[in-house]
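Undergrad: model this:
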Amino acid sequence: MASCLFGLFILLAESCKIWAVTVTSLNPTPVVNEFDSVTLSCIVSSHTSDNRIEWKKLNAGTDFVYYDQQLQGDLKGRAEFKGSSIYIRNVTRKDTAVYRCEVVAVHDVKSFDEVSINLTVQVKPIAPQCAVPKSVPVGKTAVLTCTEHEGYPPSTYTWYKNGDILPRDPKSSPKFINSSYKIDYSTGTLRFSVTSKLDIGEYHCIAKNNAGHAKCKPQRMEVYDINIAAIIGGVLVVVLVLLIITIVIRLAYKRGYFAKKQPENSYKASSKADGVDYVRSNPVDDEGDFRHKSSFVI
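TA: Here you go, the predicted structure:
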């Protein structure tokens, strides 16, 4: 009895496998360059063709790509549905996402399966922006930068001097053994800790990823000596000029060139003109004048 039940169980299991639907992909992680074509592969294994197929794009949210037996969204007009797969022409960076093929077998015993395809669209770098100082004093630090933000995956950067590639370690090349620089290949920064006359030249940078590369125009960097004698001489000249100006101003003050001149018509009127007798309003003054006049008469 037990053996019969076990045989029946095996038979049912095999029957379920026959009725079940399975979904696979020939390439679950396709990588393609921008503006090329790609196939999102979805292979359905089922005993019946009566299957409901849906495609979804999983990015910031969930969007239908294929639903109700027709393409949806921005793929409409530049993609084709072939069997259960999707063929996309002229892919763009916006197509980078995870796509999911979902299949439901419609029959007496419904079955469901799905497969995910992770699509990566590579973007070629554009010409990077390079910044090279035109002139740097001997012994000072110099920083050269190279950046671009369009390429995907992110670009790596390589610097060149006079057409020769700058090695990671300057001591490894006879041409650059006396230089003291460091290169950051991920950020595109070239830093000279101590510049010398040997660092004079034309520099350019190349941004590169798996989709391609691009470069900026060469720019020349000069390295000049600091003339200490000229700086000291200039300071002495400025001090001498200021001293002469100070002496001239002091002499001008002493000679009265900066004194205030009196107006020609200004004068101080006398309080009492000669020979004129004023009538006073003060009684004391009147009395005094009277006494003086009386004594004068006597």
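Undergrad: Please count neighbours and contacts with C-alpha atoms only from this point.
TA: Fine.
Undergrad: Show the contacting residues for the closest residue in space to Ser193 that isn't next to it in sequence.
TA: Counting by Cα to Cα, 6 or more residues apart in numbering, Thr141 is the residue found nearest to Ser193 once chain neighbours are left out, at 4.8 Å. Listed by Cα atoms under 8 Å, 6 or more residues apart in numbering, the contact partners of Thr141 are Arg191, Phe192, Ser193, Val194, Thr195.
Undergrad: ok, now with 7 Å
TA: Thr141 makes contact with Phe192, Ser193, Val194, Thr195, according to Cα atoms under 7 Å, 6 or more residues apart in numbering.
Undergrad: Wait, the second one touches Ser180, no?
TA: So that's Ser193. Yes. Under the criterion of Cα atoms under 7 Å, Ser193 lies in contact with Ser180, with a separation of 6.0 Å.
Undergrad: that older thread, any idea how far the residue nearest to Ser193 is from Asp74?
TA: 51 Å (Cα to Cα, to the nearest Å).
Undergrad: Ok, Ser41 next?
TA: In this structure, Ser41 and Asp74 are separated by 19 Å, where distance is defined by Cα to Cα.
Undergrad: higher neighbour count, the two?
TA: Using other Cα atoms under 10 Å, the more surrounded residue of Ser41 and Asp74 is Ser41, with 23 against 11.
Undergrad: Would you mind measuring from the more buried one to Pro170?
TA: Relative to Pro170, Ser41 is positioned 48 Å away (criterion: Cα to Cα).
Undergrad: what about Ile183, how many neighbours?
TA: The number of residues packed near Ile183 is 21, by other Cα under 10 Å.
Undergrad: which helices and strands sit right next to the host helix or strand of it?
TA: Assigned by DSSP states H and E, Ile183 belongs to strand 181-184. Counting by 3 or more Cα pairs under 7 Å, 6 or more residues apart in numbering; DSSP states H and E, the packing neighbours recorded for strand 181-184 are strand 189-192.
Undergrad: State the distance from Leu75 to Glu150.
TA: Relative to Glu150, and taking Cα to Cα, Leu75 is found at 23 Å.
Undergrad: and this one, so I can compare the two:
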Amino acid sequence: MEGTSLFLPLLILLMQCSPCAPVTVSTNKHKVEVREFSDAELSCMFHTEKDQNPRIEWKKKGKDVSFVYFDGHFRGPFEGRASIDGATVTLHRVTQEDAGEYRCEISAPFDSVSLGETNVTLKVLVPPHTPTCDIPSSAVTGSVVQLRCRDQQSIPPATYSWYKDQQPLSVAQHANASYVINAHTGVLEFKSVSKDDSGQYSCLASNGVGSPKMCDGKHMTIEDVNVTAVVAAVVVVCLLVVICSCGGLVLHRNGFFSPGHGGRSFWISQGHGAVAHISSQTLHRADDTSNVNYVPPPQEPQDFKHTQSFML
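TA: Okay, the predicted model is just below:
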């Protein structure tokens, strides 16, 4: 009895002196992935040291931190479309606007550590939409041709496969393959198309979320180069070049491109051995009573001493 009486006070003293656990917050799933327009559960579990009625807050990180749940109510776009059980929040019919990182905060003012938090990332998956396909209607043999397929709305990004005449084209390539398929970019490239590549082409987009989607097929025709037409066009161009060259040469020989074209020139004596150069148009405009005498140009430079000249 005496031993028992000593043990009980010691046990009580140890319980009072033992460290108590402060507020702790955790989640059973840090990354949540759900399909668009379905419900997303963001779990948050907590344990407090003393405070039996802690404050629960949910926030969403982005360009700015916004409240999701505060002071017992949902805020902003979450009002009326979310519910809470304990500290676990369920968002109903999520869209891409809801995707992002969320933080659950538990405040317990009476605990030795008054604040605890945990983060949950929500990713909203979007099934493929009908891809946009860029398929040329025709091409010539030997040319490089690219067919493009793209779905910009699927999450995660879609991968692509191509079909010719409703038969899948192999993605695995070999050394002699005439085409290359990039399943991530959706590009089907022919290194050198031939007439055998003519046919109806379509593209299928898939990302593992929902049903794959295919664009409408489009026919591509590969045609041989028209050698006769090309040769005829070259001959016509050459003839035009020859005709233009010959015409220009004839005009040049007839003086159409010379600086003095448009009138005859004369040498006029001014007296005292001076000689002036004047055109025939000037002579026609000259007064009839003028005493200007026409003097033929000198035959040799040494026949006269050049003292003054002018051009009219």
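Undergrad: follow-up on the earlier one: centre of the chain to the strand holding Ile183 of structure 1, how far?
TA: Between the centre of strand 181-184 of structure 1 and the centre of its chain there are 20 Å (Cα atoms, centre = their mean, to the nearest Å).
Undergrad: Read off where that strand ends up in structure 2.
TA: Under TM-score structural alignment, the match for strand 181-184 of structure 1 in structure 2 covers residues 179-182.
Undergrad: Identify the contacts common to Ser193 and Ser180 of structure 1.
TA: Counting by Cα under 7 Å, 6+ apart, Ser193 of structure 1 and Ser180 have no common neighbour.
Undergrad: Let me see the ranges of the helices in the stretch 101-250 of structure 1.
TA: Using DSSP state H, counting those that start in this stretch, the helices found in the stretch 101-250 of structure 1 span residues 228-254.
Undergrad: Quick one: name whatever helix or strand follows the one helix or strand Thr4 of structure 2 maps to.
TA: With elements delineated by DSSP H and E, Thr4 of structure 2 resides in helix 2-17, which encompasses its position. Counting by DSSP H and E, the next helix or strand C-terminal to helix 2-17 of structure 2 is strand 24-26.
Undergrad: what residues does that next one touch?
TA: Residues from elsewhere that reach strand 24-26 of structure 2 (Cα under 7 Å, 6+ apart): Cys44, Met45, Phe46, His47, Thr48, Gly116, Glu117, Thr118.
Undergrad: Would you agree the last one is in contact with Arg103?
TA: Meaning Thr118 of structure 2. Yes. Because the distance of 5.7 Å satisfies Cα under 7 Å, Thr118 of structure 2 is recorded as touching Arg103.
Undergrad: Now which residue in structure 2 aligns to Val123 of structure 1?
TA: In structure 2, Val123 of structure 1 lands on Val126 (TM-score structural alignment).
Undergrad: and its match, how many neighbours does it have?
TA: Other residues near Val126 of structure 2 come to 22 when the count uses other Cα under 10 Å.
Undergrad: Equivalent analysis for Gly73 of structure 1, please.
TA: Close neighbours of Gly73 of structure 1, defined as other Cα under 10 Å, add up to 10.
Undergrad: Kindly report the same for Trp58 of structure 2.
TA: When neighbours are defined as other Cα under 10 Å, Trp58 of structure 2 has 24 of them.
Undergrad: ok, it to Ser107 of structure 2 distance?
TA: In this structure, Trp58 of structure 2 and Ser107 of structure 2 are separated by 11 Å, where distance is defined by Cα to Cα.
Undergrad: Next: Val242 of structure 2.
TA: Val242 of structure 2 sits at a distance of 93 Å from Ser107 of structure 2 (criterion: Cα to Cα).
Undergrad: Pick out whichever of the two has more residues nearby.
TA: Neighbours were counted for Val242 of structure 2 and for Ser107 using other Cα under 10 Å; Ser107 has more, 20 against 11.
Undergrad: Please name the residues that touch the aligned partner of the more buried one in structure 1.
TA: Taking TM-score structural alignment as the alignment basis, one finds that Ser107 of structure 2 is matched in structure 1 by Val104. Contacts of Val104 of structure 1 were listed using Cα under 7 Å, 6+ apart, and they are Asn51, Arg52, Ile53, Ser111, Phe112, Asp113.
Undergrad: For those residues, work out which two are farthest apart.
TA: Within the contacts of Val104 of structure 1, two members stand farthest from each other by Cα to Cα: Ile53 and Ser111, at 12.2 Å.
Undergrad: more crowded one of the two?
TA: A direct count of neighbours by other Cα under 10 Å for Ile53 of structure 1 and Ser111 places Ile53 higher, at 20 against 17.
Undergrad: which position in structure 2 aligns with the more buried one?
TA: Using TM-score structural alignment to pair residues, one finds that Ile53 of structure 1 aligns to Ile56 in structure 2.
Undergrad: before we move on, which element is that match in?
TA: When secondary structure is defined using DSSP H and E, the element that contains Ile56 of structure 2 is strand 55-61.
Undergrad: after superposition, how close is that strand to structure 1?
TA: Using mean Cα distance after the TM-score superposition for structure 1, strand 55-61 of structure 2 ends up 0.6 Å from its aligned counterpart in structure 1, as a mean over the superposed pairs.
Undergrad: Could you check that strand and say which residues are buried?
TA: Under the neighbour-count criterion of 16 or more other Cα atoms under 10 Å, strand 55-61 of structure 2 has Arg55, Ile56, Glu57, Trp58, Lys59, Lys60 buried.
Undergrad: Next: stretch 184-195 of structure 1.
TA: Tyr185, Gly188, Thr189, Leu190, Arg191, Phe192, Thr195.
Undergrad: Relative to the whole chain's centre, how far out is it?
TA: Using Cα atoms, centre = their mean, the mean C-alpha position of stretch 184-195 of structure 1 is found 17 Å from that of the whole chain.
Undergrad: Quick check: end-to-end length of that stretch?
TA: Across stretch 184-195 of structure 1, the straight-line distance between its terminal residues is 18 Å, by Cα to Cα.
Undergrad: if we look at that stretch, which residues are touching it?
TA: Stretch 184-195 of structure 1 has contacts (Cα under 7 Å, 6+ apart) with 138-147, 156-158, 180-183.
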